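Q: make a model of this:
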Amino acid sequence: MGEVLKKSSRKGAFDLEILREINLPTENKRVEVWSADDIKTFLDARARILNLTRHFIGMEISVLTGMRCGEVLGLRWSDVDFERKILTIRQTLSKIDDKGNYGLVPEAKTINAFRTVNLPDRLVASLIAHKGLIDHERIVLGDKYEDNDLVVCTKNGSWVHPNNFRRAFNVTRDGLGLPKIPLKGLRHTHATYLVSIGVSPKLVQERLGHANIKTTLGTYSHVLPSMQREVAEKLDRLVVEIK
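A: Model (predicted):
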């Protein structure tokens, strides 16, 4: 049945992304995330690691936007609006056949997947600096440059295999002495942090591209108890002020 669905999905007859968003009752296992201090340490990697991977920009995008690995690796410069400080997810790097080969495909699986994400100033500045590097490489290589317009790419412009991206993340993470979360933990860290500072779960759902808010609530429900305590404390302060 699984292979039938995969083949139907590739032919456009079935949306496989729908299944990825379905959560069974056992969904509430605790996701691995970093603390706010861990995030700060990670974002300071350029000052802490001498030979930092060129793919760090992709990791920075993930932890500051919550984008999926394939979405990050498929992001193009034409999808980034520096003036409005937003990016639009139109393309993803995904498996394209039964042999496990990857390719760049349009992100049109679900309405939620095709979305616009607002960018913090920190990320905009990093993207501008990284674009300078890419533009220089494009000029130096000339006709030998494989121009896919990708933000995260090799020195000759081709797309980066997810396994190589994961290895680069692991090396960076370990070099900084941070807790050993997987690459997808950057997305979970982003969402958990937003929920912890009081951002509406509905907004978090839209930012992550979840098809259903139940997915968001189920995945990040571990943050809610601390928020409940914060609400109670704020109510106590309100009562004190009334007195």
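Q: C-alpha from now on. contacts and neighbour counts both.
A: Fine.
Q: quick check: closest non-adjacent residue to E146.
A: Among residues not flanking E146 along the chain, G157 sits closest, at 4.8 Å (Cα to Cα, 6 or more residues apart in numbering).
Q: wait, is that neighbour part of a strand?
A: No - the assignment for G157, made by DSSP: H, G, I helix; E, B strand; the rest coil, is coil rather than a strand.
Q: that one: neighbour count?
A: Counted with other Cα atoms under 10 Å, the neighbours of G157 add up to 20.
Q: and for T116?
A: 17.
Q: likewise the one 3 residues further on?
A: Other residues within reach of L119, judged by other Cα under 10 Å, total 18.
Q: and for R229?
A: 11.
Q: look up how far K7 lies from it.
A: The spacing between R229 and K7, counted by Cα to Cα, to the nearest Å, is 48 Å.
Q: wait, doesn't the residue nearest to E146 sit right on L150?
A: Yes - using Cα atoms under 8 Å, G157 is in contact with L150, at 7.0 Å.
Q: now the other sequence, so there's something to compare against:
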Amino acid sequence: GYLRVAQSLQRSRGELRLKSPKTDTSRRRVVIPGFCIDALTRHRTSEREKIASLGLPVDPTTLVFTSQAGTPIEPRNVNRAFEALLKKAKLRRVKLHDLRHTCASLLLAEGVAPRVVMELLGHSAIAVTMNTYSHVIPALQDESAKRMDALFGAENTNLRDSEVR
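A: Predicted coordinates:
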């Protein structure tokens, strides 16, 4: 039910190379939903079949996402493919990286603890997460008041909104 971030693809001296993540917080375990696990498992199987059909070795270090030649995917090609998917789905153009922000905003809006979101994103400090996603906080404050009402019973209070100062 998780993936482990152990390496990143970076351009170095004009070549794509797999390297260790930049920071300790970048190296992390990310719990992912079941539907993602299922999709990744199916994709890994088809990628391994493709790699084998190219006559390349398949082992535990084989990447889950590769080019048609079985090599790491050029980041620009990932962006182009993403833009093509958006166009096909008749969605407005957004950057692939924007999905990271959407995910974090949705998780916070659904009441996931900010610390959990921080760890998922690999932020080094909770302040980074909270400063970046402060626009979600007003909705969280409204939700916290509703939860307190549910916890203590709104019907048990004698105060009305106009009496609270």
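Q: any idea what the TM-score comes out to?
A: Once superposed, chain against chain, the TM-score is 0.84 (TM-score structural alignment, normalised by the length of the second structure); 155 aligned residues with a Cα RMSD of 2.0 Å.
Q: rewinding a little: ok, now which ones touch the residue nearest to E146 of the first structure?
A: Applying Cα atoms under 8 Å, 6 or more residues apart in numbering to G157 of the first structure gives the contacts 138, 145-150.
Q: map it onto the second structure.
A: Matched to the second structure by TM-score structural alignment, G157 of the first structure sits across from G70.
Q: contacts only, for the most centrally placed residue in the second structure.
A: Centroid check for the second structure by Cα atoms, centre = their mean gives R100 as the closest residue, at 4.8 Å. Neighbouring residues of R100 of the second structure by Cα under 8 Å, 6+ apart: L121.
Q: onto which residues of the first structure does the helix or strand hosting it map?
A: If you go by DSSP states H and E, R100 of the second structure is part of helix 98-109. Matched against the first structure by TM-score structural alignment, helix 98-109 of the second structure falls on residues 185-196.
Q: using CSV, lay out the contacts of G157 of the first structure together with secondary structure, distance to T219 of the first structure and neighbour count.
A: Putting these into CSV (DSSP: H, G, I helix; E, B strand; the rest coil; distance: Cα to Cα, whole Å; neighbours: other Cα atoms under 10 Å) gives the following:
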residue, secondary structure, distance to T219 of the first structure, neighbour count
R138, helix, 41, 18
Y145, coil, 41, 16
E146, coil, 39, 17
D147, coil, 38, 14
N148, coil, 34, 16
D149, coil, 33, 17
L150, strand, 30, 22
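Q: ok, and the residues you listed in the second structure?
A: Retained contacts for these in the second structure, judged by both residues aligned by TM-score structural alignment, their matches' Cα atoms under 8 Å, are R138.
Q: any chance of the contacts of G157 of the first structure in TSV with distance to I18 of the first structure as columns?
A: Formatted as TSV, the contacts of G157 of the first structure follow (distance: Cα to Cα, whole Å):
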residue	distance to I18 of the first structure
R138	38
Y145	37
E146	33
D147	32
N148	28
D149	29
L150	27
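Q: could you pull out the helices in the first structure for me?
A: Using DSSP state H, the helices of the first structure run over 2-10, 17-20, 36-43, 45-48, 56-65, 69-74, 121-141, 162-175, 185-196, 201-208, 213-219, 224-242.
Q: JSON lines for those helices, including distance to I111 of the first structure?
A: As requested, these are exported to JSON lines (distance: least, Cα to Cα, whole Å):
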{"stretch": "helix 2-10", "distance to I111 of the first structure": "15"}
{"stretch": "helix 17-20", "distance to I111 of the first structure": "11"}
{"stretch": "helix 36-43", "distance to I111 of the first structure": "30"}
{"stretch": "helix 45-48", "distance to I111 of the first structure": "35"}
{"stretch": "helix 56-65", "distance to I111 of the first structure": "18"}
{"stretch": "helix 69-74", "distance to I111 of the first structure": "14"}
{"stretch": "helix 121-141", "distance to I111 of the first structure": "25"}
{"stretch": "helix 162-175", "distance to I111 of the first structure": "24"}
{"stretch": "helix 185-196", "distance to I111 of the first structure": "19"}
{"stretch": "helix 201-208", "distance to I111 of the first structure": "10"}
{"stretch": "helix 213-219", "distance to I111 of the first structure": "14"}
{"stretch": "helix 224-242", "distance to I111 of the first structure": "27"}
